[in-house]
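[1] Below are the sequence and a predicted model for it; my questions follow.
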Amino acid sequence: MAPKQLRIGTRASQLALWQANWVKSELEKRYPGMAVELVKIKTMGDKILDVPLAQVGGKGLFVKEIEEAMLRGDIDIAVHSMKDVPTEFPEGLGLYCITEREDPRDAVISRGVKFADLPKGARIGTSALRRQAQLLKVRPDLEMVIIRGNVETRLRKLEEDKLDAVILAAAGLKRLGYTDKVAEYLDTDLSIPAIGQGALGIECRLDDEEITSTIAFFNHPDTSHAVRAERALLWRCEGGCQVPIAAHGTVNGGELFLTGFVASVDGKQSVRGTISGPVEQCEKLGITLAEQLLKDGAHAILAEVYQREVSRDKEIPV
């Protein structure tokens, strides 16, 4: 039986609130009479806006405070953008559902100019080293400008910072109704998305059977298998938002197809690979591809980025 009341922890940005409100409305439709409350929580990533994420360091910049509230019992579930969720969780917490994915691509916001037609030396705003590395690999002439803030803030920076274009996740733009500003959606062959981009994750206390049974309907199997494979690759590479690692999985008829990419920040060094197999082996496929990337040169790239050795020998917690 579903609880009469349920509290959702969320960040307070417009996009985070859209996502949490969507979960709220789906719960209320499925369980008429349930009182669903949004609890807004400010995370470290929300507080530090004048420093690039790569310099802030650490993992879980957008989820730690929310998880602490869950451990205290202040909230029952948390709604996250999957690309913000670390691959490891505090004891007792974990992802229980991954929702159906929205458009996973990156989008170009410009003055109507497509990526290939941007002038030589164009100034491009982005919040992700992953995007920076991939776009510089194709267009080393570009000047990358790291921008922070919510979707609305980054859109404004096109004019405020006199940029030629900004690159944002298509999913957030579509959810917030900004598709009219998109000049082009970048093919995933050109800009492989962030791990989990476009999908939402619902985190909870895993031993709370009342809550887990209540939210189970949100899980989308194909998206879950694809994202779990991407996260396994990220986990094996010890990646976070400060590292140029990308992966994108798709599922077709029980077969999972996964592409992975690791690069130096300037895009001059990179390694890319693909793998496929049964969806039931999603985590194994992600780790296998990561191992291949590390063998093919990603280990040296990451060692330079991390300034330490990359090693894993314990079971993956995804």
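    Right, received. Where do you want to start? Nothing here was measured: the structure is a model prediction, and the numbers come from that model.

[2] Could you use CA atoms for every contact and neighbour count after this?
    OK.

[3] residue ranges of the strands in this protein, please?
    With strands called from DSSP state E, the chain shows them at 5-10, 35-40, 77-81, 93-98, 106-110, 123-126, 143-146, 165-169, 182-186, 200-205, 245-252, 255-263, 270-278.

[4] For Ala54, which of the ones you listed is the nearest?
    The closest of the strands of the chain to Ala54 is strand 143-146. By Cα to Cα, the value is 10.1 Å.

[5] What residues sit buried inside that closest one?
    Judged by neighbour count using 16 or more other Cα atoms under 10 Å, the buried positions of strand 143-146 are 143-144, 146.

[6] Turn the residues you listed into CSV, columns for distance to Gln134.
    As requested, the buried residues of strand 143-146 are arranged in CSV below (distance: Cα to Cα, whole Å):
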residue, distance to Gln134
Glu143, 13
Met144, 11
Ile146, 14
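
[7] Tell me, how many residues neighbour the residue lying closest to Glu291 once chain neighbours are set aside?
    If you skip the residues right next to it in sequence, Glu291 has Arg236 as its closest partner in space, 7.7 Å away by Cα to Cα, 6 or more residues apart in numbering. In terms of burial, Arg236 registers 22 neighbours under the definition other Cα atoms under 10 Å.

[8] thinking again about what came up before, and of the strands of the chain, who's closest to Leu176?
    Distances from Leu176 to each of the strands of the chain were compared using Cα to Cα; the minimum, 11.4 Å, belongs to strand 165-169.

[9] adding another structure so you can compare the two:
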Amino acid sequence: MDRSPDYLVRRLRLRHLELLVALADAGTMRAAAARLHLSQPALSKMLGELEVGFGARLFERSPQGLAINAFGLAAVYRARVILGELARGKEEVDALRSGAAGVLRLGTLSVTATVPFAVARLRQQVPGAQVHIHEGRVRDLIQRLLDGELDCVFGAITPELLTSELLRLLRTEVMLEDELCVLCSASHPILKSRRLRWADLHALPWVVPPKDTLVRQGFMTAFLNEGLEPPEPAVEVLSSVTVGSLLRTDGNLLGATRLEHARDELARAAVSRVRVSPVIPLPSLGLYTRHGPETPAPLTQAFAQAIRWCGRQQARSAKA
């Protein structure tokens, strides 16, 4: 039987791809049928056509429902990408009809000083570009990238991703180095001190992110390296924007954050950086795109160039 890619193109429709995704998400024929507004017999027929086309059983059947197998996982991954690319094509056509030069769907950290500058730089280079920014945790954004919902993701190159099976599906480029940064109110007396070490800050009240974050882990490492038990924070909060607001409101607090996040707060009034030795590096920030035979879209490449330009500007500022 002909199971070539041409056979799949001739025999399968987009509805088959929607069915694959619906079955993977729903886990039962009944739930998938309801989601797609199909009868169960029609759904069973389409699943059979899919499995004939791929030449393999994609789901294992049991009284408890359907369980996707390794063949199904591979097929569903590609189905999500195809459907995502189709949605992206519709967005780009709509944008071009409205006079735009194209659409960049960008995933990024919720607070970053670099991305706004890079987007502004991109729009200088490509004046008609539209940018749709999606904020969130890197691991969630990476999945959306792989599903074809995003064009690129700017975020930390974490140890979790470096050891993950997902890494082989990604192109990853290091863009910026990063480190742990201590902030305080501009009126805090600690700013009068020089040559501070982490031990000098141990007894002071802190506002820091939760324990499952890279910043908190770097914060704990800083004190452990000094032979000290990491201090328990007076306030624990994820948002660096909230950290900045707390420091402006409570002049006794110190705050721990990424330098990338801190740049945005330091650009505003009433917050200063506390220089502490030794420097605690944090995972670098990079740009993720999907790995494949095709090169990233021109607008994605232009955004990567804009990020590199911002990195060079920051490096010059640090040396000045």
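    Perfect, I can see it now. Everything numeric in this text was worked out from a predicted model, so none of it was measured.

[10] Would you give the TM-score for this superposition?
    The TM-score (TM-score structural alignment, normalised by the length of the first structure) is 0.48; 193 aligned residues with a Cα RMSD of 4.0 Å.

[11] about what we covered before: return the member of the buried residues of strand 143-146 of the first structure nearest to Glu67 of the first structure.
    The shortest approach to Glu67 of the first structure among those belongs to Ile146, at 27.6 Å (Cα to Cα).

[12] Could you measure from the closest one over to Leu53 of the first structure?
    Summarising the geometry, the distance separating Ile146 of the first structure from Leu53 of the first structure, computed by Cα to Cα, to the nearest Å, is 9 Å.

[13] Glu51 of the second structure and Ala22 of the second structure: what is the separation?
    Distance, Glu51 of the second structure to Ala22 of the second structure, by Cα to Cα: 15 Å.

[14] These two - which one has more neighbours?
    Taking other Cα under 10 Å, Glu51 of the second structure and Ala22 do not tie; Ala22 has more neighbours (20 against 15).

[15] Ignoring the adjacent residues along the chain, who's closest to the more buried one?
    Counting by Cα to Cα, 6+ apart, the residue nearest Ala22 of the second structure is Ala32, at 5.3 Å.

[16] before we move on, back to that, tell me which of the strands of the first structure lies nearest to Gln292 of the first structure.
    Once Cα to Cα is applied to the strands of the first structure, the stretch that comes out nearest is strand 270-278, at 7.7 Å.

[17] ok, and for that closest one, which residues are buried?
    Residues of strand 270-278 of the first structure classed as buried by neighbour count (16+ other Cα under 10 Å): 270-272, 274-276.

[18] Return the member of those residues nearest to Cys97 of the first structure.
    For Cys97 of the first structure, the closest of the buried residues of strand 270-278 of the first structure turns out to be Ser276, at 23.1 Å, with distances computed as Cα to Cα.

[19] one step back: tell me the one of the buried residues of strand 143-146 of the first structure nearest Thr259 of the first structure?
    Out of the buried residues of strand 143-146 of the first structure, the one with the shortest distance to Thr259 of the first structure is Met144. That distance is 24.4 Å, counting by Cα to Cα.

[20] contacting residues around that closest one?
    Met144 of the first structure makes contacts with 123-126, 132, as judged by Cα atoms under 8 Å, 6 or more residues apart in numbering.

[21] and which of these is nearest Ala183 of the first structure?
    Out of these, the one with the shortest distance to Ala183 of the first structure is Ile124. That distance is 13.6 Å, counting by Cα to Cα.

[22] Based on its surroundings, how many neighbours for that closest one?
    If you count neighbours by other Cα under 10 Å, Ile124 of the first structure ends up with 25.

[23] so is Thr172 of the second structure in a helix, a strand, or just coil?
    strand (DSSP: H, G, I helix; E, B strand; the rest coil).

[24] Quick check: it vs Gly65 of the second structure, distance?
    Distance of Thr172 of the second structure to Gly65 of the second structure, given as Cα to Cα: 38 Å.

[25] Neighbour count: these two, which is higher?
    In terms of neighbours (other Cα under 10 Å), Thr172 is the more surrounded of Thr172 of the second structure and Gly65; the figures are 20 against 13.

[26] what are the ranges of the helices in the stretch 51-200 of the second structure?
    70-97, 114-125, 138-146, 159-162 (DSSP state H, counting those that start in this stretch).

[27] cool, and the stretch 201-318 of the first structure?
    Remark: helices of the stretch 201-318 of the first structure, listed N- to C-terminal, are 209-215, 221-236, 282-293, 299-306; assignment by DSSP H, counting those that start in this stretch.

[28] Return the most buried member of the ones you listed.
    Comparing the helices of the stretch 201-318 of the first structure on average neighbours per residue, with mean count of other Cα atoms under 10 Å, the densest one is helix 221-236 at a mean of 26.

[29] what residues are up against Ile307 of the second structure?
    The neighbourhood of Ile307 of the second structure, defined by Cα under 8 Å, 6+ apart, consists of 114-115, 118, 175.

[30] are any of those residues buried, and which?
    When neighbours are counted using 16+ other Cα under 10 Å, the contacts of Ile307 of the second structure contain these buried positions: 114-115, 118, 175.
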